[in-house]
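In: Following is a predicted model, sequence given first.
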Amino acid sequence: MNRKKILVINPNSSKSMTDSLDQMIYSLNHDEQLPFAAEIHTYTAPSGPLSINNESDARASARVVISDLETELLQYDAFLVACYSVHPLVGMLRQRLAPHQHVIGIFEASISTALALLRLDLEYSSKSPQMFGILSTGTYWEEALTLGVGAYLGEQNPDRFSSDRFKGVETTGLSATELHTAPPEEVKRKLMEATKRLVKWRNVKVICLGCAGMVGLDSIVEEALVEELGAQEAGKVYILDGVKAGLGLLEGLLRALPGKAT
């Protein structure tokens, strides 16, 4: 039987961002203890926004990608949309795919995984709730991602919801491309400041890296955690990369709901 194939879609046109994804996927595929069973490919939008900084960019990128990939969808068993937003491409793909083909965005994947990592003990958690939070790029995403989380959690009024599971969104003020083009000391400073703001009340147990461009920057987040919380408490906080979470979920879906052999 042929190996299943997953396509990781970078919906912006920045090849450097896809190169970062390729490096991470290469390291995952060469992990002797946990190699991926599926064959993983990457894709970069041929045109459109270099960085997705708002909903308008997301819609524009979705139109480009769905048109470009239309004839290639049958070649893959699963798709990961590597943009940390409620990206319309996820829904567009689901409308076109067969039931045995799976698609998820890194936003949805990270929330699902974060919730699975939080303690679920009703008696204890009500006294000391564990929460997840999101680190993202530009300030636009503070409201946009909060609304997205509310909608994903099924809130009737996601613009006015509060949750004892979700801490909120902190941003660096940098765009996705600036994470890799701005001076490294500036990137580090802003990312560390945002991390410290997110965990200062010491109830965040999962930090979701809210941008595919944050691949490889988790060491900076770890450093900020140690400075803010101390080494012992910092070691109890999960740093969750949405691309890794998404690939893990898709692998699980391909195993649990494999569909017809290809």
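Out: Ah, there it is.
In: Only C-alpha atoms from now on, for both contacts and neighbour counts.
Out: Will do.
In: any idea which helix or strand comes after whatever helix or strand E185 lives in?
Out: If you go by DSSP states H and E, E185 is part of helix 184-199. With elements assigned by DSSP H and E, the helix or strand that comes after helix 184-199 is strand 204-209.
In: returning to that earlier point: and the angle from the helix holding E185 to strand 204-209?
Out: Orientation note: helix 184-199 sits at an angle of 140 degrees relative to strand 204-209 (axes from the mean of the first three to the mean of the last three CA atoms, to 10 degrees).
In: Which elements pack onto helix 184-199?
Out: Under the contact criterion of 3 or more CA pairs under 8 Å, 6 or more residues apart in numbering; DSSP states H and E, helix 184-199 touches strand 131-136, strand 166-171, helix 218-229.
In: Helix 218-229 and that helix, what's the angle between them?
Out: Going by the same axes, to 10 degrees, helix 184-199 makes 50 degrees with helix 218-229.
In: what comes up buried for helix 184-199?
Out: Counting neighbours by 16 or more other CA atoms under 10 Å, one finds that the buried residues in helix 184-199 are 187-188, 190-196, 198-199.
In: Surely I66 is in contact with M92?
Out: Yes - counting by CA atoms under 8 Å, I66 does reach M92; the two are 7.4 Å apart.
In: Settle it for me: which of those two has more neighbours?
Out: I66 (19 against 13; other CA atoms under 10 Å).
In: any idea which element the more buried one lies in?
Out: Remark: I66 resides in helix 55-69, with elements defined by DSSP H and E.
In: How about the contacts made by R63?
Out: Contacts for R63 (CA atoms under 8 Å, 6 or more residues apart in numbering) come out as L89.
In: take a look at this one as well, against the first:
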Amino acid sequence: MRIQVINGNTYEPMTQGIDESAQAARAPQTTVITTQPKTGPQSIESYYDEYLAIPGILEQVVLGKDQFDAFVIACWGDPGVEAAREVTTKPVIGIAEASMYVANMLAARWGVVTTQHRALDMIEKTIAKTGFAQRCVSIRTTGIPVIETENARQQTLDALEIAGRLAMEQDRAEALCLGCAGMSRLDLELEQRLGIPIIDAVAAAVKLAEAIVGLHKQTSKALTYRLPELKPIPGFPDYMQPAALSGDRSADQAETTATAPAPTAS
């Protein structure tokens, strides 16, 4: 089994940290290759950053779709996950969704600890999109920028402990998701400090990807995640054009036939 883990940003030290978490989580028979986009922001801390990051993330999936059995997008906003599912039949796992699934099975009430306060709206929308808003009782921030979560590990850990205690004591959270890929590998020490389950989102996504591949399941192409419509997209390379994406388009043809107007009698 081969899994490609894609860092959502272009900051190399964070890519290395994500790889450490992914390698520690993988099963012995699984090969994990961690990459980052060729273009895009060094950190994703705003909607502007997120939307600029998505083309580079999609390019990684398109280039790897014949080489890997599953993809993990390692940014807690899950940028580009839905679009990536359109270009491949292979499972595409966002680390946010994966971590929430795990938290949901470990605790009745759980929360998210993330980076800066301005990310709250992005985090709330990510949670709402997965349908877990009723189970998430807390979103707390450390105030530490994304890149610094990788560079200032002790400061990040201490800030996570403070935020985590607030989530437990004021919001009654019984488990916590680490809401940034840069926080990976801090879960075990934070668990020792807080005494509740702490979910490393990168590790959770790798294990979930292994499980889905092991179940021999692929992304549904029945409707929502069909291949993109055949039309030119100016400014993008040939391999990113819908016509270059291999796959079964019979569902598209069937829908066209089904919705075509019936011939009128002459």
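Out: Received it, and whenever you're ready, just let me know what you need. Note that this is a predicted model, so its numbers are computed, not measured.
In: Structural similarity score between the chains, please.
Out: Superposed pair, TM-score by TM-score structural alignment, normalised by the length of the first structure: 0.76. Supporting alignment: 218 aligned residues with a CA RMSD of 2.1 Å.
In: returning to what we had before: can you lay out the helices and strands packed on helix 184-199 of the first structure as a markdown table showing mean neighbour count and distance to L247 of the first structure?
Out: Formatted as a markdown table, these follow (neighbours: other CA atoms under 10 Å; distance: least, CA to CA, whole Å):
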| stretch | mean neighbour count | distance to L247 of the first structure |
| --- | --- | --- |
| strand 131-136 | 26 | 19 |
| strand 166-171 | 22 | 23 |
| helix 218-229 | 17 | 17 |
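In: Mind listing what's buried along stretch 45-57 of the first structure?
Out: Residues of stretch 45-57 of the first structure classed as buried under the neighbour-count rule (16+ other CA under 10 Å) are 45, 48-53, 55, 57.
In: Strands of the first structure, residue ranges please.
Out: Counting by DSSP state E, the first structure has strands at residues 5-10, 39-44, 78-81, 102-105, 131-136, 166-171, 204-209, 238-241.
In: Which among the ones you listed is found nearest to V221 of the first structure?
Out: Nearest to V221 of the first structure, of all these, is strand 238-241, at 7.8 Å by CA to CA.
In: any idea what sits nearest the aligned residue in the first structure for V92 of the second structure, other than its immediate chain neighbours?
Out: By TM-score structural alignment, V92 of the second structure lines up with V103 in the first structure. Ranked by CA to CA, 6 or more residues apart in numbering and with sequence neighbours excluded, the top spatial neighbour of V103 of the first structure is F79, at 4.6 Å.
In: Ends of stretch 54-73 of the second structure, what's the gap?
Out: For stretch 54-73 of the second structure, the first and last residues are 10 Å from each other (CA to CA, to the nearest Å).
In: Export the strands of the first structure as TSV, with columns for distance to L153 of the first structure.
Out: TSV is the format used below for the strands of the first structure (distance: least, CA to CA, whole Å):
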stretch	distance to L153 of the first structure
strand 5-10	25
strand 39-44	29
strand 78-81	20
strand 102-105	15
strand 131-136	13
strand 166-171	10
strand 204-209	16
strand 238-241	18
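In: Nearest to L229 of the first structure, out of these?
Out: By CA to CA (comparing all of the strands of the first structure), the closest turns out to be strand 204-209, at 11.0 Å.
In: quick revisit: give the contact list for the counterpart of the residue nearest to V103 of the first structure in the second structure.
Out: The criterion is TM-score structural alignment: under it, F79 of the first structure has F71 as its aligned partner in the second structure. Applying CA under 8 Å, 6+ apart to F71 of the second structure gives the contacts 3-6, 61, 90-93, 209.
In: Out of those, the closest to Q253 of the second structure would be?
Out: Closest approach to Q253 of the second structure among the contacts of F71 of the second structure (CA to CA): K90, at 21.9 Å.
In: pretty sure the closest one contacts D69?
Out: Yes - applying CA under 8 Å, one finds K90 of the second structure in contact with D69, separated by 5.9 Å.
In: So for these two, which sits in the more crowded spot?
Out: A count of neighbours by other CA under 10 Å puts K90 above the other of K90 of the second structure and D69, at 25 against 22.
In: Centre-most residue in the second structure?
Out: With the centre of the second structure defined as its mean C-alpha position, the nearest residue by CA atoms, centre = their mean is G94, 2.1 Å away.
In: and S184 of the second structure, how far is that from G80 of the second structure?
Out: Counting by CA to CA, the gap from S184 of the second structure to G80 of the second structure is 20 Å.
In: can I assume L120 of the second structure is in contact with I139?
Out: Yes - with contacts counted by CA under 8 Å, L120 of the second structure reaches I139, the gap being 7.4 Å.
In: hang on, the earlier thing: residue contacts, the residue nearest to the centre of the second structure?
Out: When contacts are counted by CA under 8 Å, 6+ apart, G94 of the second structure touches 72-76, 78-79, 81, 205.
In: Trace L257 of the first structure over to the second structure, please.
Out: Counting by TM-score structural alignment, L257 of the first structure lines up with H216 in the second structure.
In: same deal with A245 of the first structure?
Out: Under the alignment defined by TM-score structural alignment, A245 of the first structure is paired with A204 of the second structure.
In: Against I54 of the second structure, how distant is that match?
Out: For A204 of the second structure relative to I54 of the second structure (CA to CA), the value is 22 Å.
In: got it, and Q170 of the second structure?
Out: Counting by CA to CA, the gap from Q170 of the second structure to I54 of the second structure is 36 Å.
In: quick one, which of these two is more surrounded?
Out: With neighbours defined as other CA under 10 Å, Q170 of the second structure and I54 compare such that I54 has more, 22 against 11.
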